[in-house]
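Student: I need the structure of the sequence given here:
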Amino acid sequence: MSDFAIPTSGRFWLRHAAIPAGTVEASLPAPRDGYLHDADILIEDGRIAAIAPATGGEGADLQRRIVFPCFVDMHTHLDKGHVVARTPNPDGTFTGALTATGADRAAYWTGEDISLRMDFGLRTAYAHGVGAIRTHLDSFAEQSEISWGVFRDLRARWAGKIALQAVALTTIDQYDTPFGAELAALVARSEGILGAVTRLSGVDHGAIVEIDRLLDLLFAQAKRYGLDVDLHVDETDDVAAFTLPRIAAAIERSDFRGRVTCGHCCNLALQPETTAAETIAHLARLGVTIVTLPSANMYLQDRTPGRTPRWRGVTLAHELRAAGVAFAVATDNCRDAFVPYGDHDTLDSFRFALRVSHLDHPYGDWAGAITAVPAAAMGLKDCGLIAPGRTADLVLTRARSFDELVSRPQSDRTVLRAGRVIDRTLPDYAELDILKGAKPRTLAGPSAA
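Tutor: Below you'll find the predicted structure:
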């Protein structure tokens, strides 16, 4: 976007920007076509000094191109990323992903290995315009200390570039063991988020008889340390394995006041209409955030060799939003056994979600699902919105409408951090060739999503 002549510093205007509804906080006329605000943005000393209705004048003319705040990706797995070449999923199924990931983790996940792959992912995300990431970290036995140590180091190294959060990912039954208490203490020391997947160790899905008691144990640990909670929920087409209403009941039963996020929630779409509506209303009353991961769920759900999938695998986006539930879109896994594709690009996930979940006709303010909504759910104060006083962290695309945004990947986007254009050169996959020759080590542990 060099033809727009973005100044390198000082005070300047970005004229005729098209800001998606749901991503801006300013007094502006009603959005054009129902979803794009035509605005001029004044940047001064790296911050947004003013936002005004587009009138033109001196400055960089964006010609009504779409401008986002830097993206907020609130559900990723940086610790799993980029192992697909050395440990692929044998059949593309959820069980195959669990097995392959457990084997890769046991054989290779040293601090050096995890750090190399996570840093590669962070550099990639940064180049795409991601300003904040929440990553889940596989947290079992000895692996927990290793992975959380790497995370703390990377969080410090990336401070000021990507705001990093981490969630402990383990199976729910681990909170019924001494390790569960140890893990909660580790997460508290690391200023992280407590989490779990609502299934048992070594089981891909299925109803859990003791789910209420296990959820109570998890929320008790979260309350003990003042931690927020982020759960992997109902990532299956098994209608009987429906834990989302059990989670809502556990939040009330424990009088939990922290933030709660539930990711995936796939089988909500397969529940009877009345059950789904009651569950969604309950979530809305409690202020639970729901995150959809379309790339992962479209890849894994309803997969049977030789059979075309019969359902989309994604959750009830429209029904959740209509009920007032905070709803976010995120990338999930990247080039591993759960999703062998991806590039840590939140905009790519949004473009995919628009098509898969019919977030169009009208487009409305769905763009907030990768910006303002996840920023609020993560408790971030200077991220996810274009607003006066905020840091000028912006993504300038070539698209003038969402049909243009979806039709091309926007690989020619420009990213501003604190008002300055950054180098968007992506790290070369050749950097990861060293992973193929990594020497296996021995560290056993159960599997998690």
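Student: contacts, neighbours, all on C-alpha from now
Tutor: Will do.
Student: What about residue 56, how many residues nearby?
Tutor: 16 (other Cα atoms under 10 Å).
Student: Not counting its neighbours along the chain, what's nearest it?
Tutor: Nearest residue to residue 56, sequence neighbours excluded (Cα to Cα, 6 or more residues apart in numbering): residue 15, at 5.6 Å.
Student: Repeat that for residue 151.
Tutor: Nearest residue to residue 151, sequence neighbours excluded (Cα to Cα, 6+ apart): residue 166, at 7.5 Å.
Student: Could you look up the SS state of that neighbour?
Tutor: The local conformation at residue 166, judged by DSSP: H, G, I helix; E, B strand; the rest coil, is strand.
Student: now swap in residue 297 and tell me
Tutor: Strictly by three-state DSSP, residue 297 counts as helix.
Student: Burial check on it, number of neighbours?
Tutor: Counted with other Cα under 10 Å, residue 297 comes out at 23.
Student: got it, and residue 156?
Tutor: Residue 156 is flanked by 11 other residues according to other Cα under 10 Å.
Student: hmm, back to that, and the residue nearest to residue 56, what does it touch?
Tutor: Applying Cα atoms under 8 Å, 6 or more residues apart in numbering to residue 15 gives the contacts 39-41, 54-63.
Student: Proceed likewise with the subsequent sequence, for comparison:
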Amino acid sequence: MLNIPTVRRYQLRNATIPADLAPGLSAPAIQGLATADLVIADDLVESITPAAAAPLLDASIDLRGGMVWPCFTDMHTHLDKGHIWERAPNPDGTFMGALETVQADSASHWSAADVSTRMEFSLKTAYAHGTQLIRTHLDSLPPQHRISFGVFEAMREQWKDRIALQAVALFPFDIMTEEADFTDLLTVVQASGGLLGGFPLMNPEIDRQFDRLFRAAAEYGLDIDLHVDETADPSAMTLMAIAKAKLRHGFEGAVTVGHCCSLAQQDDDTAKRVVDLVAKADLAVVSLPMCNMYLQDRHSGRTPRWRGVTLLHELRAAGVRVAVASDNTRDPFYAYGDLDPVEVFRESVRILHLDHPLDHAAKVITSTPASILGRPELGVIAEGQPADLVLFSARRWSEFLSRPQSDRTVLRKGRPIDTTLPDYRDLDAIFGV
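Tutor: The predicted structure follows:
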């Protein structure tokens, strides 16, 4: 960790910044990276100038080309499921194995105290890594919706000065029938300032289900964030149905779709039609590459044949806002992970080929997800904004992507925070250890 001056005004010299993340910086960019000096004063970024263009301050640190990023946004997580692996491992690593294991664990263990302990651990981890905005999906079949949203609201208040939190109600779409009454769920979500979610599956009633979803979202003033087509089946066309429903209803709220794996299994003509419709409907797309590499195309004794990710390049080329995120962490849907956006970015570059060039790649865990989540002031380095920054010793992309960057320095309002990660032993009590 760097030794940051304790004075109210200091300078970070010879910093390397992804140029996309500092829109006011006019320095020339090489491979999307620009060299700059930053002045931090009274918790804010006072100035960003090309390197050596501003006067040298007495209180200054020479970063020697080390990268400076804004803090991160992790826009698709499952904080209610996190860290249950020790008591609920996936028996075979499959999607169905994960679903059944989580259902059993939640029925037996997901009290407010249990969810709170694991959520707190996750937030400590994310904060230490440099995250400042998280959206989490919360399993919301009654009565769990009241338990988990109650915990979420308490955590949002407790963490409001460190991590901004958003929550999405996650539920199976078979409740989206004319006979089902989900008024209580809508009331809880609206009261918490949450979003409507769910995991729709292709079925003869899918259009009517989406009609009810969009009518409810409009009536209650809610945005939508859905789990979509998390399968290798090319006939799964839920993504197209969502785009059509949004256009059909003239829905003015934000709609985000996650996973969209089947899109990568469809023929080129079909995929192009879907991508064009997604762009027309102004859907935002988040890919979860680490989790879907783990789950998709898994068969005992057989090597997987595909990567499990969506068509991020084609979507972005069509003008769709795209991002990546952590998804699950140490639970039956993904046995690993640490809510570290640097890890997510590094693996996404490799899995999704976000490189060659890397000029605009940094946006997928910073400015783009922040914008999708309605916080466009986050995920960028701008004069007059809080000095919420992450400092790395890595100077160039190859250095940054070749190591975990565990020696990073995280600044919040210009001051370094303790980046010590919580000890897994802190969770022993909920596992009866």
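Student: TM between them?
Tutor: Here the superposed chains carry a TM-score of 0.97, computed using TM-score structural alignment, normalised by the length of the second structure; 428 aligned residues with a Cα RMSD of 1.2 Å.
Student: returning to that earlier point: from the contacts of residue 15 of the first structure, which ones fall inside strands?
Tutor: Cross-referencing the contacts of residue 15 of the first structure against strands under DSSP state E gives 39-41, 60-63.
Student: one step back: going by secondary structure, the residue nearest to residue 56 of the first structure is in what exactly?
Tutor: Assigned by DSSP states H and E, residue 15 of the first structure belongs to strand 11-20.
Student: Which stretch of the second structure is that strand matched to in the alignment?
Tutor: Mapping strand 11-20 of the first structure onto the second structure (TM-score structural alignment) gives residues 9-18.
Student: Would you map the helices across the stretch 151-300 of the second structure?
Tutor: 183-191, 206-220, 238-249, 268-281, 289-295 (DSSP state H, counting those that start in this stretch).
Student: and residue 43 of the second structure, which of these is closest to it?
Tutor: Nearest to residue 43 of the second structure, of all those, is helix 183-191, at 32.6 Å by Cα to Cα.
Student: Pipe the contacts of residue 15 of the first structure into a markdown table and attach distance to residue 75 of the first structure per row.
Tutor: Formatted as a markdown table, these follow (distance: Cα to Cα, whole Å):
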| residue | distance to residue 75 of the first structure |
| --- | --- |
| 39 | 31 |
| 40 | 32 |
| 41 | 30 |
| 54 | 35 |
| 55 | 38 |
| 56 | 38 |
| 57 | 40 |
| 58 | 40 |
| 59 | 37 |
| 60 | 34 |
| 61 | 35 |
| 62 | 31 |
| 63 | 33 |
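Student: Now flag whichever of these is closest to residue 413 of the first structure.
Tutor: Closest approach between the contacts of residue 15 of the first structure and residue 413 of the first structure, by Cα to Cα: residue 62, at 12.0 Å.
Student: how about the closest one, what's its match in the second structure?
Tutor: Mapped onto the second structure by TM-score structural alignment, residue 62 of the first structure lines up with residue 63.
Student: Distance check, that match against residue 286 of the second structure.
Tutor: 33 Å (Cα to Cα, to the nearest Å).
Student: Looking at those two, which is more packed in?
Tutor: Taking other Cα under 10 Å, residue 63 of the second structure and residue 286 do not tie; residue 286 has more neighbours (25 against 20).
Student: what about the alignment partner in the first structure of the more buried one, distance to residue 321 of the first structure?
Tutor: Under the alignment (TM-score structural alignment), residue 286 of the second structure pairs with residue 291 of the first structure. Between residue 291 of the first structure and residue 321 of the first structure the distance is 11 Å, computed by Cα to Cα.
Student: Mutual contacts of the two, please.
Tutor: Common contact partners of residue 291 of the first structure and residue 321 (Cα under 8 Å, 6+ apart): residue 327.
Student: follow-up on the earlier one: can you tell me the mean distance of the match of strand 11-20 of the first structure from the first structure after alignment?
Tutor: Here the mean offset of stretch 9-18 of the second structure against the first structure after fitting is 1.1 Å, by mean Cα distance after the TM-score superposition for the first structure.
Student: Does the residue nearest to residue 151 of the first structure touch residue 138 like I think?
Tutor: No - using Cα atoms under 8 Å, residue 166 of the first structure makes no contact with residue 138, being 10.2 Å away.
Student: ok, residue 351 of the first structure - contacts?
Tutor: By Cα under 8 Å, 6+ apart, residue 351 of the first structure lies in contact with 405-406.
Student: From residue 364 of the second structure, how far off is the aligned partner of it in the second structure?
Tutor: Here residue 351 of the first structure is matched to residue 346 in the second structure, going by TM-score structural alignment. Using Cα to Cα, we find residue 346 of the second structure at a distance of 11 Å from residue 364 of the second structure.
Student: Over to residue 403 of the second structure?
Tutor: According to Cα to Cα, residue 403 of the second structure and residue 364 of the second structure sit 19 Å apart.
Student: now do residue 161 of the second structure
Tutor: Note on residue 161 of the second structure: its distance to residue 364 of the second structure, by Cα to Cα, is 24 Å.
Student: Which one of these two is surrounded by more residues?
Tutor: Of the pair residue 161 of the second structure and residue 364, residue 364 is the one with more neighbours under other Cα under 10 Å, namely 26 against 10.
Student: For that one, which non-adjacent residue is closest in space?
Tutor: Spatially, and ignoring its direct neighbours in sequence, residue 364 of the second structure is nearest to residue 323 (4.3 Å; Cα to Cα, 6+ apart).
Student: ok so the one you found is a strand residue?
Tutor: Yes - residue state for residue 323 of the second structure (three-state DSSP) corresponds to a strand.
Student: That one: what's it in contact with?
Tutor: Contacts of residue 323 of the second structure by Cα under 8 Å, 6+ apart are 285-287, 363-365, 368-369.
Student: got it, and residue 292 of the first structure?
Tutor: Taking Cα under 8 Å, 6+ apart as the test, what residue 292 of the first structure contacts is 263-265, 314-315, 317, 327-330.
Student: rerun that using 10 Å as the cut-off
Tutor: For residue 292 of the first structure, the contacting residues are 75, 262-266, 313-317, 327-332, 349, 353, 357, 369, by Cα atoms under 10 Å, 6 or more residues apart in numbering.
Student: Residue 238 of the second structure and residue 265 of the second structure: what is the separation?
Tutor: Distance from residue 238 of the second structure to residue 265 of the second structure, by Cα to Cα: 14 Å.
Student: Okay, strands next: where are they in the stretch 251-400 of the second structure?
Tutor: Using DSSP state E, counting those that start in this stretch, the strands found in the stretch 251-400 of the second structure span residues 255-259, 284-287, 322-324, 389-391.
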